[in-house]
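Participant: Give me a 3D structure for the following:
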Amino acid sequence: MLALLTGIAYQVGDEVRAENFAHQAADFGDGSALVTLAEARMETGDRNEAETLYRRAADLSHPDALLALGNIHREARERIAAERLYRQAIDAGLNGVGLTEARRALADICEQSGRQSEAEQWRRKAASGIQRFQLRSLSDIQQRSGGKDAAEKAFEKYAADGDGTALMILAEMREEAGDHIGAEQYAHRAAEAGVMDGFNYLAIKRANAGDLVSSERLARLATDGGSAWALWELARVGSDEPNWEKVIRYGLAADGCPADPWW
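Facilitator: I've put the predicted structure just below:
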């Protein structure tokens, strides 16, 4: 909850409250808010402060912080430190797109170090099926908020003010509860507030549940709003099908259909 409050406070320009929330969470052993603040610092170009925040979150074994530090060391061509951090991130429970990213990075590092067999193992793991994407565990959010009903009530309060992050989480909560119509309604409201990941998260959840038609429809809605990662994930996993192979190779046309060959 404090991580979400940190993000909301930062989005509305209240940096003092954002930092207070982040450090309160860290005092309770939760590095999520520090990661949220670090990501905001990266977006504004304050890399030094972001790295400091990531390191504090990494000291709490936060997997996303360990991943971010791995990327920082990799950019600096410090392969040994980067590899250690990627492995720590995976051991700490990294999941979703972050897990795929870490596995691909480890594959590249192993290849550069002449460990071809290990590199191939990491590549196979990175390509193994659709990943499950979540902002963070809903059960964790609900537990920290005093239960499911209390969590929904808290997020409804922010959603009433048009907060896209709260609307996105409510979409996921409704999906988990089996209310697919309500979930999509919240995802549409989140999109109106500029947050497309409500569609993305629902798309991945529906794909994991075997509803590929609904999944593709939601992923295309997200893509229309400028966020294509769910659609690309669907394309990657279904790359043996002709249409998805075209999407990966040539992208999408303006009407959302696979583009014709252009090279």
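Participant: alpha carbons only for contacts and neighbour counts from here, please
Facilitator: Noted.
Participant: Select the longest helix from this protein.
Facilitator: Counting residues, the longest helix in the chain under DSSP state H turns out to be helix 96-112.
Participant: helices and strands around it, which ones?
Facilitator: Packed against helix 96-112 by the contact rule (3 or more CA pairs under 8 Å, 6 or more residues apart in numbering; DSSP states H and E) you find helix 63-75, helix 79-91, helix 116-126.
Participant: compare with the first, here's sequence two:
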Amino acid sequence: MSRRGPGEGGGPARRRTLYRQAADRGDTLALIHLAGVREKAGDQQGAETLARQAADRGDTLALIHLAGVREKAGDQQGAETLYRQAANRGNFFALGDLAVLREEAGDQQGAETLARQAADRGNTTVLFRLAVVRGMAGDQQGAETLYRQAADHGDFIALIHLAGVREKAGDQQGAEPSTARPPTTATSSP
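Facilitator: Have a look, this model is predicted:
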């Protein structure tokens, strides 16, 4: 006869029971896991209820998850509210998600403001993303400005893209690495 340690074996039902026990003791990651299980099972209402419980216990990732659910359902205002709640609770990645929402809604100025706030807190990825979107839309000047801002926040990859934009614009001197201002910190985009 084999002996099993706590939580070993017993299949999915046993694991769900253990997650439920952990959730009942305040573990927000267990609640988020259970919400994912409910979502995969097609129980959207149950998934949202569990994610809301985690959010009510202070878990900002649960708020971001709920915002994504609202966004997929077409509830942009509800998504924005939840992203703002997560940002207000200190999750600066939510600022990036909120900036993308603003950009998609056509609010370029609002998107840039939020992206700069995220960058000031260490997340330059959204400045980079907005620069790419602007460049693809044909707004090279807007792309250049955002790449510069990301580079000024230490994003080395944005600096490389900035050089590419300058080169495409025919500014060979501005595209040279030696003439570009070096970033002030050491973060970078993925």
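Participant: what angle do the longest helix of structure 1 and helix 79-91 make?
Facilitator: Computed by axes from the mean of the first three to the mean of the last three CA atoms, to 10 degrees, the angle separating helix 96-112 of structure 1 from helix 79-91 equals 150 degrees.
Participant: Go ahead and confirm Met168 of structure 1 touches Gly198.
Facilitator: Yes: with contact defined as CA atoms under 8 Å, Met168 of structure 1 and Gly198 form a contacting pair (4.5 Å).
Participant: where do the contact lists of the two overlap?
Facilitator: Taking CA atoms under 8 Å, 6 or more residues apart in numbering as the criterion, Met168 of structure 1 and Gly198 both touch Tyr186, Ala187, Ala190.
Participant: Can you report how many residues lie near the residue lying closest to the first one once chain neighbours are set aside?
Facilitator: Think Tyr186 of structure 1. What sits nearest to Tyr186 of structure 1 in space, not counting adjacent residues and going by CA to CA, 6 or more residues apart in numbering, is Ala171, at 4.9 Å. Look at Ala171 of structure 1: counted by other CA atoms under 10 Å, it has 29 neighbours.
Participant: which part of structure 2 lines up with the host helix or strand of Ala171 of structure 1?
Facilitator: Counting by DSSP states H and E, the secondary-structure element that holds Ala171 of structure 1 is helix 164-176. Aligned by TM-score structural alignment, helix 164-176 of structure 1 falls on no residue of structure 2.
Participant: What's the first helix or strand after that helix?
Facilitator: Beyond helix 164-176 of structure 1 in the direction of the C-terminus, DSSP H and E gives the next helix or strand as helix 180-192.
Participant: Check which helices and strands that next one is in contact with.
Facilitator: The criterion is 3+ CA pairs under 8 Å, 6+ apart, and the helices and strands that helix 180-192 of structure 1 contacts are helix 164-176, helix 197-208.
Participant: on that earlier part again, by neighbour count, which of the shared contacts of Met168 and Gly198 of structure 1 wins?
Facilitator: Per-residue neighbour counts (other CA under 10 Å) across the shared contacts of Met168 and Gly198 of structure 1 peak at Ala187, which has 29 neighbours.
Participant: got the contact list for the nearest residue to Gly7 of structure 1 once chain neighbours are set aside?
Facilitator: Take Gly7 of structure 1 and drop its neighbours on the chain: the residue closest to it by CA to CA, 6+ apart is Thr36, 6.1 Å away. For Thr36 of structure 1, the residues meeting the contact criterion (CA under 8 Å, 6+ apart) are Ala3, Thr6, Gly7.
Participant: Which strand or helix spans the second one?
Facilitator: When elements are assigned from DSSP H and E, Thr6 of structure 1 belongs to helix 2-11.
Participant: Repeat that for Val37 of structure 2.
Facilitator: Mapping Val37 of structure 2 onto the secondary structure by DSSP H and E places it in helix 28-40.
Participant: Now that helix: buried residues?
Facilitator: In terms of neighbour count (16 or more other CA atoms under 10 Å), helix 28-40 of structure 2 has its buried residues at Thr28, Leu29, Ala30, Leu31, Ile32, His33, Leu34, Ala35, Gly36, Arg38.
Participant: thinking again about what came up before, let me have the contacts of Thr36 of structure 1 in JSON lines, extended by distance to Ala222 of structure 1.
Facilitator: Written out in JSON lines, the entries for these read as follows (distance: CA to CA, whole Å):
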{"residue": "Ala3", "distance to Ala222 of structure 1": "24"}
{"residue": "Thr6", "distance to Ala222 of structure 1": "25"}
{"residue": "Gly7", "distance to Ala222 of structure 1": "21"}
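Participant: Kind regards, and thank you for your time.
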